[in-house]
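Participant: fold the following and give me the result.
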Amino acid sequence: MSLDLAALTAAVTAHGAVVRVLVAATAGSAPRDPGTAMLVWEDGQSGTIGGGALEHEAVTAARDMLAAGRATAQRRLPLGPALRQCCGGAVTLVWERFDEAALPGAVPRARPMGPAGDMPATVARRLREMRPGAAPALLDGWLVEAAPPEVRPLWVWGAGHVGRAIVSVMAPMPGRAITWIDLSPDCFPDAIPGNVTAIPAAAPEALMRRAPVEADHLILTRDHDLDLALCHAALHHGFASCGLIGSATKWARFRSRLSALGHSNALISRIACPIGDTSLGRDPQAIAVGVASALLKGGNEKMTRDRAV
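Facilitator: Sure thing, here's the model as predicted:
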């Protein structure tokens, strides 16, 4: 993943000097992919680069940097020989110390890992050509990082048990901007994650036209009539994918009613119902795990569909 400027700025504001530990490259089997990062400060940390001996070594080195005031470091760690981990591959880590004066202005960016000098032409070319979300690159003594990937919108309709479970699972995932809608403010929990926008609305279906057409939707309200109105609005508006909570019986009735409202069978079939992986059970957390798995694989259209067609 790309440099999270907001998280880095918040950590520096809260803790002063912070070291970012980045997985810059991997070879063979490794616990996390290039671009994975964590933040370390004097008495705490956030994120993970895979845990175990690798993370312990990384955190120790980061705190040594904080104590010594060093700006950057780079090291290739063979996981088996050096750390006695079973992965068998190797990880190249980059440590960068940031304080308020050293915060980067934007990404994409290129930074020398040693004494500052003119940017090599090879680095400038890579910086221009890197696609958003691409893995970082170590090139001619410089670290090159891409702009973040486009954020994919997820609209969650309903803040009941399943809605809360899904938001709690999806909110920490990178690359998601979540809009959460229910009837009134007291429907939502007291604590809302930072990347979640909670919107109380007396007529939620009227908000459908505000959703990006590339959004994923999850319709999870307590009211079947409202669920139907939201499905009807979604089919008119357009979406990347749409999932509806319910049973095969509910979906059969909804298909009939949506057909009576003028929607074609092909269009109606773009809505997935039930959602998640039915083999995991009906517990809200189990549904949330199945839904998250489907979304990470590309969208609600990947969800199990135990329904009449």
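
Participant: could you use CA atoms for every contact and neighbour count after this?
Facilitator: Noted.

Participant: checking the closest residue to S247 other than its chain neighbours next. Helix, strand or coil?
Facilitator: Nearest-residue entry for S247: P274, 5.7 Å, with adjacent residues in sequence omitted and distances by C-alpha to C-alpha, 6 or more residues apart in numbering. Per DSSP: H, G, I helix; E, B strand; the rest coil, the secondary structure class of P274 is coil.

Participant: in the stretch 101-250 of the chain, which spans are helices?
Facilitator: 121-129, 161-170, 224-237, 248-260 (DSSP state H, counting those that start in this stretch).

Participant: contacting residues for the nearest residue to L22 once chain neighbours are set aside?
Facilitator: Spatial nearest neighbour of L22, excluding adjacent residues (C-alpha to C-alpha, 6+ apart): A37 at 4.3 Å. Counting by C-alpha atoms under 8 Å, 6 or more residues apart in numbering, A37 makes contact with M1, R20, V21, L22, V23, G47, T48, I49.

Participant: the structure of the following sequence is requested for comparison with the preceding one:
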Amino acid sequence: MEVWPRIASLIATDGACALVSVMATRGSVPRGPGARMIVRPDGAFYGTIGGGTLEWQALAKAQALLERRDDAVLLLDQPLGPALGQCCGGHVTLAVERFGAGDRDAVIRLAEAEKAGPFRTRTTLRGGRFEREMIESAPATAGEAPPFVEAFGESLPVVALFGAGHVGKALVLALAPLPFRVFWHDGRPGAFPAAVPANASLVAGPPEAALAALPDGAQILVMTHSHALDLAVVTAALAAGRFAHVGLIGSATKRARFIRQLGALGLGEVAAARLRCPIGLPGLAGKEPAVIAASVAAECLILAQSRTINAKPAHRRHSA
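Facilitator: Purely as a prediction, here's the structure:
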């Protein structure tokens, strides 16, 4: 979850907000150290520390802190058992911090660092408040008693989507709340909607150039308006040999045709082993764009976790 840019924005719009952080855990718990939730004065919030009574009580503590304008850090030591009615049985230490106009400069520095990429801070409890010093590198020790190291920002896996048709538009929306950076390409004028999710970037230029600009390990999903263009993108992606997965929307018949055509280009073995077509999870029969998008987004999550590029797809049902 984006932390410091969100806090900076809320200071500007709402005057203040609270940050709830999981600092340490023992035993079975919903979320580990580093899980965070940002709370607005009106009770709306972003992120989660695991839900249930623990989160509900943390929200109440954060709102109370905002109402009394107390800048002191609240440290909450909470067993998850009969006292909360949660059956996890573990133990969580939470920190609740208030940020207001007086913190603007420090928050903006941290927000700029987070926008630039993942970073760490050495965090010390001093005078009832946390002081954060950005550091170059340090072991991840979140969960230790202050001073300790916190990690902010994420190196998110990349999904590159080629095609802005009905399924492409639905898939971008399905990926919007998920932990991905999405690069979206379509060369047709007016193909993209007026607004796109925050985690999606529109890519111009020829598809070969778009592929060349992608980081190693990206997932490629091809669903353009043209089978000839599909073939060109798939060919370039497979020939590059540096992408985690290459997926093509279509039927088993389309896959067989593409394998034959790629074989004529000398990529038959690579395509047979690495081309995912059809795409999506098995067992979902619906062909509505939103259903296909949900299936493909779930598969993207599984592939991002497994990073098993040679796994053969199970029987899938979605086709162009």
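
Participant: picking up where we left off before, for the helices of the stretch 101-250 of the first structure, which one sits closest to A10 of the first structure?
Facilitator: Closest to A10 of the first structure of those is helix 161-170 (C-alpha to C-alpha; 21.0 Å).

Participant: for the closest one, packing partners?
Facilitator: Here helix 161-170 of the first structure touches strand 152-157, helix 284-296, going by 3 or more C-alpha pairs under 8 Å, 6 or more residues apart in numbering; DSSP states H and E.

Participant: give me the stretch of the second structure that it matches.
Facilitator: Under TM-score structural alignment, helix 161-170 of the first structure corresponds to residues 166-175 of the second structure.

Participant: now do the matching stretch: distance to the chain's middle.
Facilitator: 15 Å (C-alpha atoms, centre = their mean, to the nearest Å).

Participant: what does that stretch contact?
Facilitator: For stretch 166-175 of the second structure, contacts defined as C-alpha under 8 Å, 6+ apart pick out 161-162, 182, 193, 196-197, 200, 223, 289-290, 292-294, 296-297.

Participant: what sits against the residue of the second structure most remote from its centre?
Facilitator: Centroid-distance maximum for the second structure: A264 at 38.0 Å, with C-alpha atoms, centre = their mean. Contact analysis of A264 of the second structure by C-alpha under 8 Å, 6+ apart lists nothing.

Participant: hmm, back to that, pretty sure the residue nearest to S247 of the first structure is touching D306, no?
Facilitator: Yes - between P274 of the first structure and D306 there is a contact under C-alpha atoms under 8 Å: 6.5 Å.

Participant: run a quick neighbour tally on V21 of the first structure.
Facilitator: 28 (other C-alpha atoms under 10 Å).

Participant: do the same with G47 of the first structure
Facilitator: A count of nearby residues for G47 of the first structure, using other C-alpha under 10 Å, gives 12.

Participant: how close does the closest residue to it other than its chain neighbours get to I178 of the first structure?
Facilitator: Nearest residue to G47 of the first structure in three dimensions, chain neighbours excluded: M38, at 4.5 Å (C-alpha to C-alpha, 6+ apart). According to C-alpha to C-alpha, to the nearest Å, M38 of the first structure and I178 of the first structure sit 23 Å apart.

Participant: which of the two has more neighbours?
Facilitator: A side-by-side neighbour count of M38 of the first structure and I178, using other C-alpha under 10 Å, places I178 first with 24 against 20.

Participant: E42 of the first structure: which of the helices of the stretch 101-250 of the first structure is closest?
Facilitator: That would be helix 161-170 among the helices of the stretch 101-250 of the first structure, by C-alpha to C-alpha, at 28.4 Å.

Participant: ok, which stretches of the stretch 1-150 of the second structure are helices?
Facilitator: Under DSSP H, counting those that start in this stretch, the stretch 1-150 of the second structure gives helices at 4-14, 52-68, 104-116.

Participant: please identify the most buried of these.
Facilitator: Most buried of the helices of the stretch 1-150 of the second structure by mean neighbour count (mean count of other C-alpha atoms under 10 Å) is helix 4-14; its value is a mean of 18.

Participant: that one - contacts with which helices or strands?
Facilitator: Judged by 3+ C-alpha pairs under 8 Å, 6+ apart, the packing partners of helix 4-14 of the second structure are strand 16-26, strand 91-100, helix 104-116.

Participant: want to throw these into TSV with distance to P177 of the second structure?
Facilitator: TSV is the format used below for those (distance: least, C-alpha to C-alpha, whole Å):
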stretch	distance to P177 of the second structure
strand 16-26	20
strand 91-100	25
helix 104-116	18
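
Participant: touching stretch 77-90 of the first structure from outside, list them.
Facilitator: For stretch 77-90 of the first structure, contacts defined as C-alpha under 8 Å, 6+ apart pick out T26, A27, G28, S29, A30, P31, A53, L54, R76, V91, T92, L93.

Participant: make it 6 Å
Facilitator: T26, A27, G28, S29, A30, V91 (C-alpha atoms under 6 Å, 6 or more residues apart in numbering).

Participant: cool, stretch 143-155 of the second structure as well?
Facilitator: So stretch 143-155 of the second structure is contacted by 23-24, 33, 114, 117-125, 141-142 (C-alpha under 6 Å, 6+ apart).

Participant: what do you get for stretch 230-250 of the first structure?
Facilitator: The contact list for stretch 230-250 of the first structure, computed with C-alpha under 6 Å, 6+ apart, reads 205, 213-220, 271-275, 299-301, 307.

Participant: on that earlier part again, please identify the most buried of the helices and strands packed on helix 161-170 of the first structure.
Facilitator: By mean count of other C-alpha under 10 Å, those have strand 152-157 as the most buried, with a mean of 22.

Participant: isn't V203 of the second structure right up against H185?
Facilitator: Yes - V203 of the second structure sits in contact with H185 when judged by C-alpha atoms under 6 Å, with a separation of 4.9 Å.

Participant: of these two, who's got more company?
Facilitator: Using other C-alpha under 10 Å, the more surrounded residue of V203 of the second structure and H185 is H185, with 25 against 20.

Participant: now do the same for the more buried one: its match in the first structure.
Facilitator: The alignment partner of H185 of the second structure in the first structure, by TM-score structural alignment, is I181.

Participant: still on that earlier bit, gap between the residue nearest to L22 of the first structure and A6 of the first structure?
Facilitator: Distance, A37 of the first structure to A6 of the first structure, using C-alpha to C-alpha: 14 Å.

Participant: go on, R70 of the first structure?
Facilitator: 23 Å.

Participant: for F254 of the first structure, same thing?
Facilitator: Separation of F254 of the first structure from A6 of the first structure (C-alpha to C-alpha): 42 Å.
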